[in-house]
Every structure is written in C-alpha cells, then in structure tokens.
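In: 3D model of this:
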Amino acid sequence: MSAPDEQAEKRAEKPEQPVEPTVLVERRGRAGVLTLNRPRALNALTHEMVGLLHEALRAWVEDPEIEVVVLRGAGERGLCAGGDIVAIHRDATTGGTGSEDFWRDEYHLNALIARYPKPYVALMDGIVLGGGVGVSAHASHRVVTERTRIGMPETGIGFVPDVGGTWLLSRSPGELGTYVALTAGHADGADALELGLADRMVASSDLDRLVEQLADPSAGSIETVLDAVAVPAPESALTAARAWIDAGFGHDDPREIVAALRARPEPEAHAAADTVATKSPTSVAVTLRALRAARAMGSLEEALAQEYRIALRMLRGHDFPEGVRAQVIDKDRSPRWEPASLDLLQEADVASYFAPLGDAELALTRPPSPASAGSEG
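Out: Predicted structure coming up:
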C-alpha cells in the first residue's frame, strides 16, 4: 500500500468531530436556557439560529415546567454581533432572496420575544449589535454588565436600524435614540439603561450565579433573584450630553440636524456632525424618517413592517452592498455613497423606501390583549 493510501485510510478511520448546534437549548430546573453558540463568529445570527430560537420559545409557551427563559451567548466576547452580514451581502450582489426570508422570520421572532407570556431574561454581556439587540432588547428583563457594548451600526454600512430598532430608539428619552441611530454609535451598560434598552446591571462575574438562581425554584421570584444580584450602574455619559443632543437632533431634516450641531458650542456636537456626515446619506435620511414614523406608531409590529419594507429596498440599492464591501469585505473603510452627500439627496428617493410591498408585506399583527380577547360575543 502506498503512503498516500495509508494517509487516506488513517483519515477515514479518524472519527469525525461532532458538529455543535448553533443554539444550545437546555432545561435547568424551572428555566429554559438558550445559548447562541457561534463564538468564533461572535454568535452572529443565521437563519437556522432564528428557527431554533423560535421553535424552542414556541414549545416552552405551553410547558408548565418552564417558568422563565434565559438568553445568553457562548464564548467570552459577547451575546451577538448581529446578523450574518456576509451572507446578506452575497444576496445583495447576486439577487438572492435568502435575506428576505431571513428578515421575515427574524422579525417574527422579535415580535414573539416582545409578547412572550413568560419572563424572558436576556444577558446582554459584551458585544450586542444589530440582530443581537433584536433578540435581547425586546425581552421582559434585560441585563447589562460592565462589559456591555451595545449598538445599532447600520448607517455606517448603508442600512437602517431594524429588528425593531426604530421602535426602541424612538422611545429613548429626548433625542438620545436619534443620536445613537444616526451616528451608528455604541453604548456601554450605563448608556443602555439610559436609552431604555436595558433594565438592570449585573457584574459579569455574577452571570453564572444569576442563571443558577433563575433556574432554582426555591430561589424566589424572578424579580427577587434579579434584584438580589443587580448592582448600581454608573452615571451614563449620555446624561451630561442631553442638552446638545436634544437641541441638535430634534429636527426632522438631517441637513438641519447637521447645521444645528455645527452651531452648538460643544466640541462633542461638532464631532457628532462630522460623524453623521461620514454615514450613508440615504441611510441617515431614511433612518430619521423611520424613527419619526415609529415614534407615532402604536405597536412594535407596525415598526417591524416598516423596517421590512425599507430592508428589502436597501438590499437592492447601492449603499448597502457598498457599505458592507467597504467595512466588512475589503475593509478599506472608504465607502463610495450614492448620492455622496445629504445635499444631493432627493425627497422622492427617501419616500420610495417606505412604499407598501403589496403581497410581500410582512404579515405581523399585534395579538389582542387579555382584556379585549374575551370581550367578543
């Protein structure tokens, strides 16, 4: 037998390594624990992961032994870095439809989490971006740590805050949400609390203990357990910046926002104006309009339907694939936006992103409240 044949035989005899599931679904006492399990990809969401999360959550609704759901991320870096942006870029450049299906199912998952009938505790430790916000910030109980770095970076890649991001950020105090959305800014744990994206801070070293107590039926109520482990949060840097943020970002035209920021005396306001000017002009204008519309909406489902319209059109536009190319694929950090500035943007072009999709509309309806559900007849 030749040497190559011997090597081939050894490879054939070597047992294959089992493939780990992308979402670990566990039962621990009274808790159902969901762990996003792609640590090398910072737990970026795939379509498969969305389906596994949805399946587990649906099953646990009717399971009397599961009293609380806990979401966490595998590895040391964070909960979730968002969606699989490379796969979405492939669809954008080849005309594929996988992203449309992914977003449809992802947004349904976001709505399910927001209306989940049992306590849903999201451990927002480390990096939490984009789609990671969608599976955590709609939870009934949202926990951040001193390691949390949360953000909606979409305007920097020619996209818009989605997964209910426009709904969440439009309800932040004052114009803090507008500031974070248009600058694609990141927030720490204290900022997330100020923005209304989280409820409690816990030391990252206490997260394992927190999960154990949430799973222990003798540990008391979910609120009692969370309150016992929570620590005081430091003051958010956003608090001190409210004056110039509210004044600068309180306009409905992005050009007026940039002008107002440049007219402020604070250096931070000028830096924010410079940052907005580097983002996709189309994304900035569409995001601002989406935030203002979401602020007047009555449900998350309405905002998700609007985001779906925008996302499908961004997928087939110029700036989204170009932004991903520049920031993620080639990493030259020099996107060539079209149009290149806010001054060249046409209102009709912005409005086109919001037009109804006809039969392709996201079919999301808000479930009736318990009071109204039994009022018929």
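In: going forward, measure contacts between C-alpha atoms and count neighbours the same way
Out: Noted.
In: would you list every one of the strands in the protein?
Out: Applying DSSP state E to the chain gives strands spanning 23-28, 31-36, 68-73, 78-80, 120-124, 127-129, 141-144, 149-151, 186-187, 200-201.
In: if we look at the second one, which residues are touching it?
Out: For strand 31-36, contacts defined as CA atoms under 8 Å, 6 or more residues apart in numbering pick out 22-27, 43, 49, 53, 60, 66-74, 79-80, 214-216.
In: related to what we said a few turns ago, between the strands of the chain, which one is nearest to Thr94?
Out: In terms of CA to CA, the element of these nearest to Thr94 is strand 127-129, at 25.4 Å.
In: residues contacting the closest residue to Asp191 other than its chain neighbours?
Out: Nearest residue to Asp191 in three dimensions, chain neighbours excluded: Ser236, at 4.9 Å (CA to CA, 6 or more residues apart in numbering). Residues counted as contacts of Ser236 (CA under 8 Å, 6+ apart) are 190-191, 194.
In: Number of residues surrounding the nearest residue to Leu364 once chain neighbours are set aside?
Out: Of all residues not flanking Leu364 in the chain, Glu301 sits nearest, at 5.9 Å (CA to CA, 6+ apart). Neighbours of Glu301 under the rule other CA atoms under 10 Å: 24.
In: same thing with Asn43?
Out: 29.
In: And Gly132, how far from Pro64?
Out: Look at Gly132 and Pro64: by CA to CA, to the nearest Å, they are 28 Å apart.
In: More neighbours: which of the two?
Out: Gly132 (26 against 8).
In: Report whether the expected contact of the more buried one with Ala81 is present.
Out: Yes: using CA atoms under 8 Å, Gly132 is in contact with Ala81, at 6.0 Å.
In: Quick check: neighbours shared by these two?
Out: The contact sets of Gly132 and Ala81 overlap at 44-45 (CA under 8 Å, 6+ apart).
In: Now show me the structure for the sequence below, then we'll compare the two:
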Amino acid sequence: MTGDPDIRFERLGKVACVTLDRPKALNALTLGMIRAFQPVLEDWGKDPDVQAVVIRGSGPKAFCAGGDVRAVCEAGLEGGELTRIFFREEYILNRTIKRFPKPFIALPDGITMGGGMGLSVHGRYRVATEKTVMAMPETAIGFFPDVGGSYFLSRLPAPFGAYVALTGARLKAADALYLGLATHYMPSERLESVLEEFARLDVSEEEPWHWDAKIAEILDTHSETPGAASLEAEHARIKRHFAHESIEGILDSLAAEDSDWAREVRESLEQRSPTSLKITMEQIRRAADLDFDACMRMEYRMSQGCMAGHDFYEGIRAVLIDKDHAPDWRPSTVREVSPEIVQAHFESLGSLELVFD
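Out: Predicted coordinates:
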C-alpha cells in the first residue's frame, strides 16, 4: 500500500498507521514520501473503516529530522524544478494534516525538526517521550521556519514564538508540553502498548466524537509528567530580550546583559543567516493576523524567495555538504539586510502562487 519504500502504511484495527522509514537519514522527508502519503491520507479521511491515524518514525533516534533540503539544494544549483515542487507538495500535505477530520496522533519519539514538526504539530495529539527533541533550526541554513511554523509559532505565548524561530532552540518534552507543541508525555517504551490498545478499540457508535474520546482516554491514562520546563524558569529573561520588534533590538538587549546565557544566545544568533533572521522576524509578525491557509501561502512565497537567493545554498553547503560550519552569508550582518531584501521574500508569485483545491 505504498509507492515509496521509505514510508509504510498499515492498519491496526480501525486505526491506520504510517511509519517514516529512513532511519539512517533520521527519517528525513523526501518528495517521494510526500507523494505516497498525500493520497493515502486523503483516502483515510473518507474511509469509514479508518477512525484515527497514527504517524511515527522508525529507528531509535528520530521521528523526522526535517525535509530533504540537501536534495532541494542540489536541484536548485542545477536549475531543477524540485525547488518549487517540493515545498508546494509538502505544504499541501501539512494542510491536509491540519484539516484532517479524524483524530491524528503523532508520536514524535526522538528528533523532530523542521519538516518533522509539520508532520506532527498540526495533528490533534502529539505524544512526546524522554527522547523527544523538537526544533525549528532553519535560520542556521539560510531558510526560515516553514511547514506551518509561521502559524503555530506566532500563536505561542509571546515572545516564545520569536525565540524558538530565531534561535532554533531545542525543546525537550517538558518544554514542548509547556508551549503546547506536545499534548501528552509518556516513556518511549510505552508507545507500543498504546498502539495495541488503539488496535483493540471497537466503538459501535457512529458519532466521530466517541472515537476521539476513546483515543484521548487511552493517551490520558498512559501520560505522565516529564518534570519542570526549563523555559518556564527563563520566561522573564526571554520576554525581556525577544519582545523587541527588531533583530537589532534583540541583539543589543542581549549584549547589555552580563551573563553566560545572554552571551551564548547572542553568539548563536550572530552565526545564523542575517537575511533569515530578518525575514523570520517579519514572518512571525505578519502571521499573527493570518489564518492557516494564508500562512502557508506566505511561506511558499518566502520559500521561493530563498530559492532565488544565496544563503540557503551556502547554508546547506556549510552544514550538510562540506560541514565546515563556516557559511559566507550575504549580506553578512543584520544591519546590512535592507527592508527591500526582506520585502522581496513576501512578494506575490503571480501564476506560481500556492493554491489549494
């Protein structure tokens, strides 16, 4: 039941299960996986014999470490169409998950970054474990938090959205729960038992809410408290610095604080693409007033702006290809990134705009 060997579909009673199966690549999402998943998910949404969907990753390390951006980079350098097609089809899949009419349960058991967030956060339930690490690290590769990041990050308690988006902060289970990016927590070893309980579910009532209630009951029964969230302790400090409306203001604020934390955060920001930081700040600001579909259309415009620029290709080279971690960003400082450069990432694409059926 799949046209791609890197993604598997199966049935557990009336619960459908999709497994991302590229463990050596940390289950990074390819175009082939997207194209296999999209029609199956649409069919499951209409199939009365499917009452819920579970998505998980194979292997011990990752749920999904992101999209296959290296393939996109290589295609872009060669003038290929993947730079347009990949993001278009990935964003349509994100929207399908967001609008899915039945319980959609993600098991981000391990590394969950970038594209992996798009496959999980938009679902109704997100079950974190002691292995969960969530992040949107795109500013480090000359990109921006996409896959609906503009929508869910802009709706976090202020100013955590800006903090997570700009810094690429890695969030463990307690922090993911604190921000609402995860809905439940349980030990990783308990997930198989939960799936077995899902498979045994037999709810005779036709109303969909009966299934939702049973799913929630099982998850609630197995859930535990992961401990204190580190972000809660840092809330006042993050608010003080990241409530500024500009990257320059954030950097100046951090520079004024004499602490290891402030120095480390500032140094981290200074290593990231200045253009990415600027467009991400604008993205989060604009998204607060947009619905989900409008956010996705904005992100598609931004993706194509990045594909037409320099920093994405340089970031992938420095981080994933040569791995020297010494990118030559252009412009090289945030003060050199003009309003015109930022605005160019939000301009209409005309006939190439992202359109939903």
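In: follow-up on the earlier one: most packed of the strands of structure 1?
Out: strand 78-80 (a mean of 30; mean count of other CA atoms under 10 Å).
In: What is that one packed up against?
Out: Applying 3 or more CA pairs under 8 Å, 6 or more residues apart in numbering; DSSP states H and E, one finds that strand 78-80 of structure 1 makes contact with strand 68-73, strand 120-124, strand 127-129, helix 131-134.
In: Ile250 of structure 2 against Lys239, yeah?
Out: No: counting by CA under 8 Å, Lys239 is not a contact partner of Ile250 of structure 2; they are 10.4 Å apart.
In: Comparing these two, which shows the higher neighbour count?
Out: Between Ile250 of structure 2 and Lys239, counting by other CA under 10 Å, Ile250 is the more crowded of the two (19 against 16).
In: Ser341 of structure 1: neighbour count?
Out: Other residues near Ser341 of structure 1 come to 15 when the count uses other CA under 10 Å.
In: Aligned against structure 2, show me the partner of it.
Out: Aligned counterpart of Ser341 of structure 1 in structure 2: Thr333 (TM-score structural alignment).
In: for Tyr353 of structure 1, same thing?
Out: Using TM-score structural alignment, Tyr353 of structure 1 sits opposite His345 in structure 2.
In: Next one: that match from Arg301 of structure 2, what distance?
Out: Separation of His345 of structure 2 from Arg301 of structure 2 (CA to CA): 6 Å.
In: Which one's more surrounded, these two?
Out: The neighbour comparison of His345 of structure 2 against Arg301 (other CA under 10 Å) goes to His345, with 24 against 21.
In: Quick check: that one touching Tyr300?
Out: No: with contact defined as CA under 8 Å, His345 of structure 2 does not reach Tyr300; the gap is 9.4 Å.
In: With adjacent residues omitted, what lies nearest to the alignment partner in structure 2 of Met201 of structure 1?
Out: Aligned against structure 2 by TM-score structural alignment, Met201 of structure 1 finds its counterpart in Tyr185. Excluding its sequence neighbours, the residue lying closest to Tyr185 of structure 2 (CA to CA, 6+ apart) is Ala128, at 4.8 Å.
In: Verify the stated contact: Asn110 of structure 1 with Asp162.
Out: No: counting by CA under 8 Å, Asp162 is not a contact partner of Asn110 of structure 1; they are 10.2 Å apart.
In: quick one: the residue nearest to Val258 of structure 1 when sequence neighbours are not counted and Glu256 of structure 1, what's the gap?
Out: Spatially, and ignoring its direct neighbours in sequence, Val258 of structure 1 is nearest to Ala273 (5.1 Å; CA to CA, 6+ apart). Using CA to CA, we find Ala273 of structure 1 at a distance of 10 Å from Glu256 of structure 1.
In: How about Ala137 of structure 1?
Out: Ala137 of structure 1 sits at a distance of 30 Å from Glu256 of structure 1 (criterion: CA to CA).
In: Those two: which is more packed in?
Out: Ala137 (29 against 14).
In: Not counting sequence-adjacent ones, nearest residue to the aligned partner of that one in structure 2?
Out: Ala137 of structure 1 maps onto Val121 in structure 2 when the alignment is built from TM-score structural alignment. Setting aside the residues directly before and after it, Val121 of structure 2 is nearest to Leu181 in space (CA to CA, 6+ apart), at 6.1 Å.
In: my guess is that neighbour contacts Arg126, does it?
Out: Yes: counting by CA under 8 Å, Arg126 is a contact partner of Leu181 of structure 2 at 7.4 Å.
In: ok, Trp103 of structure 1 - contacts?
Out: Neighbour list for Trp103 of structure 1: Tyr308 [criterion: CA under 8 Å, 6+ apart].
In: need the contact list for the aligned residue in structure 1 for Ala75 of structure 2.
Out: Under the alignment (TM-score structural alignment), Ala75 of structure 2 maps onto Asp91 of structure 1. Residues in contact with Asp91 of structure 1, defined by CA under 8 Å, 6+ apart, are 97-99, 315.
In: Many thanks, have a good one.
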